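J.: structure here, sequence nowhere to be found:
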């Protein structure tokens, strides 16, 4: 959430920056300033009334003590009127504050200066492409056919149990899933991230804290009886560990990693591009989350990108890195790099990770602050990334590593899964 002071001081530059997202922010920012003016005016009036009421209470007390009950009773009538007035002003203040908050929730983060304008993923910038795309020949199969051939993933059984988008992993497929999770966690902890296990359901406050609510409410599974949400990513519970927290400057950097299943409704998703593991309602992901000093957050982002890059190199998968344009940038992100693995059999790129810097946007919602050495308070910066999302990594392994004799497991994963081939 953008800071009110920033909007007051930098309104025109924010309007200009939001155009990169194809958003005309003028009306929203004008509404913010209008509601902020009303809120501040109501607060001033309320403070004035409360001050007069407090002064009257003192005078009434003195009058009673000095035997001037008649004068005291006269003042009590004014005091009662002030109490009613303060109640009305308090209700007005809360109404203006709530209306202001709802408008602020509608404004996305301001893109970083390096983000280019664009309307869709077609306008994203390719900043790096590495790895050799294997020549598989005409007999190469897409991963959903390989899964059936080697009996490692059963999509139809998942439909029977829950519906489309809930695959059942079997045998070596299940072991490979477990191997990927352990491998990603080990690589992350070796890089200095502390492993953590978090709840898979969160409350509404957590959803608002990281920006999934109200922006992505329709994409989240809602447990209505308990008013809880199934997490779309570990980013939500891990980052919310720091909601309403005051840190010290010496606490940075803070680095966490965690594995969770992820749940996304993906309403309206259909067609060939979502077949197999390409898009699921439930999938596994290992996440990395950082809380950083504002002066060092972009250095941290570069480090996260380099870390994910090294993991994909070890897996031997052809990949590329994209810097997202304004039109494809997530609601809460200031800058995002997407990693995509090439699917040889499908002849298309599959996203396997997004690494983002949110700057102060989430921290402002979370009230996540730190004290500097002089004791001044500042908002921290939050970052997160997938390291990595399993379904499309698995799809990339199955398709790119297929041979006439079976699927050759990347060397880095062999110690984790205990076999070299799926045959």
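T.: Structure received. From a predicted model like this one, the values you see are computed outputs, not experimental measurements. Residues are numbered from 1 along each chain as shown.
J.: please make it C-alpha for all contacts and neighbour counts, starting now.
T.: Will do.
J.: look up how far residue 197 lies from residue 185.
T.: 11 Å (C-alpha to C-alpha, to the nearest Å).
J.: between these two, which is the more surrounded one?
T.: For residue 185 and residue 197, the more surrounded residue by other C-alpha atoms under 10 Å is residue 185, and the numbers stand at 24 against 13.
J.: in contact with that one, which residues?
T.: For residue 185, the contact set (C-alpha atoms under 8 Å, 6 or more residues apart in numbering) comprises 195, 257-259, 286.
J.: tabulate these (CSV), appending secondary structure.
T.: Listed next are these as CSV, based on DSSP: H, G, I helix; E, B strand; the rest coil:
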residue, secondary structure
195, strand
257, strand
258, strand
259, strand
286, strand
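J.: now those in a markdown table, with neighbour count and distance to residue 227?
T.: Written out in a markdown table, the entries for those read as follows (neighbours: other C-alpha atoms under 10 Å; distance: C-alpha to C-alpha, whole Å):
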| residue | neighbour count | distance to residue 227 |
| --- | --- | --- |
| 195 | 16 | 28 |
| 257 | 27 | 26 |
| 258 | 24 | 24 |
| 259 | 23 | 24 |
| 286 | 27 | 26 |
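J.: one step back: joint contacts of residue 185 and residue 197?
T.: Counting by C-alpha under 8 Å, 6+ apart, the residues touching both residue 185 and residue 197 are 258-259.
J.: need the longest helix for the chain.
T.: Criterion DSSP state H: the longest helix present in the chain is helix 26-65.
J.: and that helix, what other elements does it pack with?
T.: Helix 26-65 is packed against helix 4-18, helix 69-105, with contacts defined by 3 or more C-alpha pairs under 8 Å, 6 or more residues apart in numbering; DSSP states H and E.
J.: can I get the ones you listed in JSON lines including mean neighbour count and distance to residue 27?
T.: Converted to JSON lines, the helices and strands packed on helix 26-65 look like this (neighbours: other C-alpha atoms under 10 Å; distance: least, C-alpha to C-alpha, whole Å):
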{"stretch": "helix 4-18", "mean neighbour count": "15", "distance to residue 27": "9"}
{"stretch": "helix 69-105", "mean neighbour count": "15", "distance to residue 27": "10"}
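J.: adding another structure so you can compare the two:
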């Protein structure tokens, strides 16, 4: 959400920053025109009210002078002005609603360092601040090598009898899965490991938020109004609640309609929750396996911080997500997303892409974004700085990481020729010491 006064002061910069974004619905001039209509309605109401106040005094004077004709004429004009005020208030409210709705569907402005581009083909591999490919390669797990053609995760899972899409389809339809036995435990182990890592080593506070949220919370983190079709809703009282598409929604909204002290920042939160997405725009994509599900588990990281610290916090959050993959021993790369591939509410986004040998490609396993004050304005989330000035906080969010996709990565990277799957060392304590799932166990 933007401050219309800033847009009016910087129309060229606003349009230039959004030039690389997809489907931008309004230009600066169109938004300014909506604001001008709103302001014109306000002026009409204020002028009518001021005139009515003046006439009220004149009516009293006319009656005191027993000039009934003049008093009646003034009363008639007051009655007309009442209609003008009522009509003007309706026009003002309509103009304000139009402006608010327009601002709500305009994407965030990308930072200057974000590459301009049309889509994911314009993303750029990122090696860290002042990093190079050589230094990054030393710090990341190597790609595994196989003497045979590696299988995709669903081939291994179905052969083990521990990953069942047919039963899930009978229960719920497409894009669901039933995990059983050791794979179910492995999925749980991955989530618990990541949650413990972020709490014990990365400085996040664990939270257990509600899985159903109000429209206001979804608006605050910009799922509404633009992405309503991607959500699952349930009736509740006279309204509705939505199943969370990500724990970002409740965690970030912890600070809605609040004024924090600077000493409370940064606030870092993490949660392991199920996530629910209709995947409305992904028909025909990733129909095999667990890559794109209606229901999946994810460990989410959220940070609330000052504007001055948000850039460093973004790099920390990226490092925290990378640490998960490093400890799991999963080869990955980091991509800096272009303007054409970046999410609606982000100023800048890094994607972590895990190597999947079965697919012979990299696939996204985490997105880490800084949103600036874009969400904070929608939530009215502010802080009082050391000088006593009240300002909007900056918000960040990142997957730390998607549990189902981490399971896929483990299954494909640790698969063995006999169809078994080795359990990464860091997960064995969560598996009661089990080292292998399948034929060799």
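T.: Nice, thanks for sending it over. Everything numeric here is computed off the predicted structure, so don't read it as measured data.
J.: TM between them?
T.: Scored by TM-score structural alignment, normalised by the length of the first structure, the superposition of the two chains gives a TM-score of 0.92; 421 aligned residues with a C-alpha RMSD of 2.4 Å.
J.: which part of the first structure matches stretch 270-280 of the second structure?
T.: Using TM-score structural alignment, stretch 270-280 of the second structure corresponds to residues 257-267 of the first structure.
J.: in that stretch, what counts as buried?
T.: Of the residues in stretch 257-267 of the first structure, those scored as buried under the neighbour-count criterion (16 or more other C-alpha atoms under 10 Å) are 257-265.
J.: ok now that stretch, how far from the chain's centre?
T.: A distance of 12 Å separates the C-alpha centroid of stretch 257-267 of the first structure from that of its chain, computed with C-alpha atoms, centre = their mean, to the nearest Å.
J.: need the residues that contact it.
T.: The set of residues external to stretch 257-267 of the first structure that reach it, using C-alpha under 8 Å, 6+ apart, is 181, 185, 188-189, 193-198, 200, 218-221, 230-234, 238, 280-289.
J.: can you say which of those residues are buried?
T.: Members of the contacts of stretch 257-267 of the first structure that pass the buried threshold by neighbour count (16+ other C-alpha under 10 Å) are listed as 181, 185, 188-189, 193-195, 200, 219-221, 230-234, 238, 280-289.
J.: just the ones of these in strands?
T.: With strands defined by DSSP state E, the entries of those inside them are 194-195, 230, 282-289.
J.: with distance to residue 92 of the first structure as extra columns, can I get those residues in JSON lines?
T.: Converted to JSON lines, those look like this (distance: C-alpha to C-alpha, whole Å):
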{"residue": "194", "distance to residue 92 of the first structure": "46"}
{"residue": "195", "distance to residue 92 of the first structure": "46"}
{"residue": "230", "distance to residue 92 of the first structure": "35"}
{"residue": "282", "distance to residue 92 of the first structure": "44"}
{"residue": "283", "distance to residue 92 of the first structure": "46"}
{"residue": "284", "distance to residue 92 of the first structure": "46"}
{"residue": "285", "distance to residue 92 of the first structure": "45"}
{"residue": "286", "distance to residue 92 of the first structure": "45"}
{"residue": "287", "distance to residue 92 of the first structure": "43"}
{"residue": "288", "distance to residue 92 of the first structure": "42"}
{"residue": "289", "distance to residue 92 of the first structure": "39"}
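J.: pull the most distant pair out of the residues you listed.
T.: In terms of C-alpha to C-alpha, those reach their longest pairwise distance at 194 and 282, which sit 24.7 Å apart.
J.: roughly how far does the equivalent of residue 392 of the second structure over in the first structure sit from residue 180 of the first structure?
T.: Counting by TM-score structural alignment, residue 392 of the second structure corresponds to residue 379 in the first structure. Noted for residue 379 of the first structure: a distance of 35 Å to residue 180 of the first structure, by C-alpha to C-alpha.
J.: same check, this time on residue 57 of the first structure
T.: Using C-alpha to C-alpha, we find residue 57 of the first structure at a distance of 69 Å from residue 180 of the first structure.
J.: do residue 204 of the first structure as well
T.: Distance from residue 204 of the first structure to residue 180 of the first structure, by C-alpha to C-alpha: 31 Å.
J.: same check on residue 372 of the first structure?
T.: 40 Å.
J.: specify which residue of those two has the higher count of neighbours.
T.: The residue with the greater number of neighbours, taking residue 372 of the first structure and residue 180 and applying other C-alpha under 10 Å, is residue 180; the counts read 24 against 14.
J.: isn't the more buried one right up against residue 413?
T.: Yes: Residue 180 of the first structure is in contact with residue 413 according to C-alpha atoms under 8 Å; the separation is 7.1 Å.
J.: helices of the stretch 301-423 of the first structure, start to end?
T.: Secondary structure of the stretch 301-423 of the first structure, counting by DSSP state H, counting those that start in this stretch: helices at 361-366, 390-400, 414-417.
J.: now render the ones you listed as TSV, adding distance to residue 135 of the first structure and mean neighbour count.
T.: Below are these laid out as TSV (distance: least, C-alpha to C-alpha, whole Å; neighbours: other C-alpha atoms under 10 Å):
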stretch	distance to residue 135 of the first structure	mean neighbour count
helix 361-366	44	24
helix 390-400	9	25
helix 414-417	23	16
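J.: distance to residue 22 of the first structure for those helices - can I get that in TSV?
T.: What follows is the helices of the stretch 301-423 of the first structure, written out as TSV (distance: least, C-alpha to C-alpha, whole Å):
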stretch	distance to residue 22 of the first structure
helix 361-366	19
helix 390-400	29
helix 414-417	46
